[in-house]
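Asker: This is the structure alone, sequence omitted:
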């Protein structure tokens, strides 16, 4: 009798877990992006902290397997800082330049989601992103000193640089999430860029690749996303 009761309890638990894991769900999430742009001309680059927000649908395929397409607004990019000084003719010239590249995308990840245990899942899949805005915020200052005098000059502003970047960006994401019984979930995902995001064909300098000995320039978006959301 004990064995029968234990078997019934185990079967009920297994059925409940499988059912919870294979339900169709709709949800939303948002969180922080730790983004960077890798590749050429990024020696002085730092990461950029930004955000993502959007919705998702979880579609059950098998007992522990689901497909999760998402529609996200995600802000990527990087920051740059450069400074230096040199002296000549009794004068000292110093400069400092800071810039923040903002690349805003509509992203469509399609994740294959596998439940390890109830609530805990791992996920992986491709992501397609469409660039909707690209801006560069800059702050430049310079000083010339000598003979007891100092002359300073500074400039700041925002430039639209969308023509320098390709509209389509492809990536691949991998991560995991944990969902509580009442629908709140937490997730972490790393998306590595697979395609070249820059488009120097529109750059003002003609024959740019020839200027750099025919080198093909390549930059990719990379981002770590930490999210909190709710699904029902």
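Answerer: Cool, the structure landed. Only a predicted model underlies this, so the values are computations on that prediction, with no experimental measurement involved.
Asker: When you work out contacts or count neighbours from here on, use the C-alpha atoms and nothing else.
Answerer: OK.
Asker: list the buried ones in the biggest helix by length in the chain?
Answerer: Of all the elements of type helix in the chain, the one with the most residues (DSSP state H) is helix 2-21. For helix 2-21, the neighbour count (16 or more other C-alpha atoms under 10 Å) marks 17, 18, 21 as buried.
Asker: Give me the contact list for that helix.
Answerer: 63, 64, 115, 118, 119 (C-alpha atoms under 8 Å, 6 or more residues apart in numbering).
Asker: Quickly name whichever of the buried residues of helix 2-21 is closest to residue 128.
Answerer: Checking the buried residues of helix 2-21 against residue 128 by C-alpha to C-alpha gives residue 21 as the nearest, at 26.4 Å.
Asker: and the gap between residue 124 and residue 48?
Answerer: Going from residue 124 to residue 48 by C-alpha to C-alpha, to the nearest Å gives 24 Å.
Asker: Same check on residue 85?
Answerer: 26 Å.
Asker: With neighbour numbers in mind, choose between these two.
Answerer: Legend: neighbour count by other C-alpha atoms under 10 Å for residue 85 and residue 48, higher for residue 48 (21 against 12).
Asker: Which residue comes closest to the more buried one once chain neighbours are left out?
Answerer: Setting aside the residues directly before and after it, residue 48 is nearest to residue 78 in space (C-alpha to C-alpha, 6 or more residues apart in numbering), at 4.6 Å.
Asker: take a look at this one as well, against the first:
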């Protein structure tokens, strides 16, 4: 499933590049992630990680457009001291690597400033934890989030900030507390 999705997204981006129209711009981006889980198992407060990837800006008209992205995005969380016995085998610092696919609606307030909103689909690609004491995986294989943000558009440079609110429980252990993610992303993009 992961390979099929990754292949599909790659082919779409290649197709965008090959058929680039005046209303389509491609670029690369990178930045910082500040992550937190709503959970008693992990410390409150935001932990630092990163993201890197590519984007397309597709204009539907002068004000509205779509911005699909493909990002390698890492989330980092610190395990707290007040934990259930089932989570004892988790490392103190948990790092999760996601293939994140935001599909954002763009609204250009001016040529220089754009609001973005939309869903982000995350596929867990790698983690530094494997199994809990009972033999089950600690984290689900996917995540769904709502993305809200803003972007400053300079000629070739994009400076952005966004908030990603997790919409589903990413705790894969049965009958345990619900874990939902929160993430603040700050970064820069370069239009190609």
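Answerer: Sure, I can see it. Just so it is clear, the structure is predicted and the values come from calculations on it, not from any experiment.
Asker: one step back: could you list the residues in contact with the next helix or strand after the longest helix of the first structure?
Answerer: Using DSSP states H and E, the helix or strand that follows helix 2-21 of the first structure in sequence is strand 25-39. Residues outside strand 25-39 of the first structure that contact it (C-alpha under 8 Å, 6+ apart) are 45-59, 74-78, 217-232.
Asker: residue contacts, residue 182 of the second structure?
Answerer: With C-alpha under 8 Å, 6+ apart, residue 182 of the second structure has these contacts: 35, 36, 37, 38, 163, 164, 165, 166.
Asker: change it to 7 Å
Answerer: Contact analysis of residue 182 of the second structure by C-alpha atoms under 7 Å, 6 or more residues apart in numbering lists 35, 36, 37, 164, 165, 166.
Asker: Can you show me the strands along the first structure?
Answerer: Counting by DSSP state E, the first structure has strands at residues 25-39, 45-46, 48-60, 65-88, 91-117, 120-146, 149-160, 168-179, 184-193, 219-231.
Asker: Which secondary structure elements does the shortest one sit against?
Answerer: It stands for strand 45-46 of the first structure. On a contact count with 3 or more C-alpha pairs under 7 Å, 6 or more residues apart in numbering; DSSP states H and E, strand 45-46 of the first structure meets strand 65-88.
Asker: So which elements touch the strand it packs on?
Answerer: Strand 65-88 of the first structure is packed against strand 25-39, strand 45-46, strand 48-60, strand 91-117, with contacts defined by 3+ C-alpha pairs under 7 Å, 6+ apart.
Asker: Could you check how far that strand is from the centre of its chain?
Answerer: How far strand 65-88 of the first structure lies from its chain's middle: 7 Å, per C-alpha atoms, centre = their mean, to the nearest Å.
Asker: Just the buried residues of it, please?
Answerer: In strand 65-88 of the first structure, counting by 16+ other C-alpha under 10 Å, buried: 65-81.
Asker: before we move on, what about stretch 135-155 of the first structure?
Answerer: In stretch 135-155 of the first structure, counting by 16+ other C-alpha under 10 Å, buried: 135, 136, 138, 140, 142, 144.
Asker: just stretch 88-100 of the first structure next, same as before
Answerer: Quick answer for stretch 88-100 of the first structure (16+ other C-alpha under 10 Å): 93, 94, 95, 97, 99, 100.
Asker: Please report how far residue 17 of the first structure lies from residue 10 of the first structure.
Answerer: For residue 17 of the first structure, the distance to residue 10 of the first structure - C-alpha to C-alpha - is 10 Å.
Asker: Please determine how far the nearest residue to residue 85 of the first structure once chain neighbours are set aside is located from residue 51 of the first structure.
Answerer: Take residue 85 of the first structure and drop its neighbours on the chain: the residue closest to it by C-alpha to C-alpha, 6+ apart is residue 94, 4.1 Å away. Distance of residue 94 of the first structure to residue 51 of the first structure, given as C-alpha to C-alpha: 35 Å.
Asker: could you dump the contacts of residue 182 of the second structure to CSV with neighbour count?
Answerer: As requested, these are exported to CSV (neighbours: other C-alpha atoms under 10 Å):
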residue, neighbour count
35, 23
36, 23
37, 24
164, 22
165, 18
166, 21
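Asker: The second structure: which residue goes with residue 18 of the first structure?
Answerer: Counting by TM-score structural alignment, residue 18 of the first structure lines up with no residue in the second structure.
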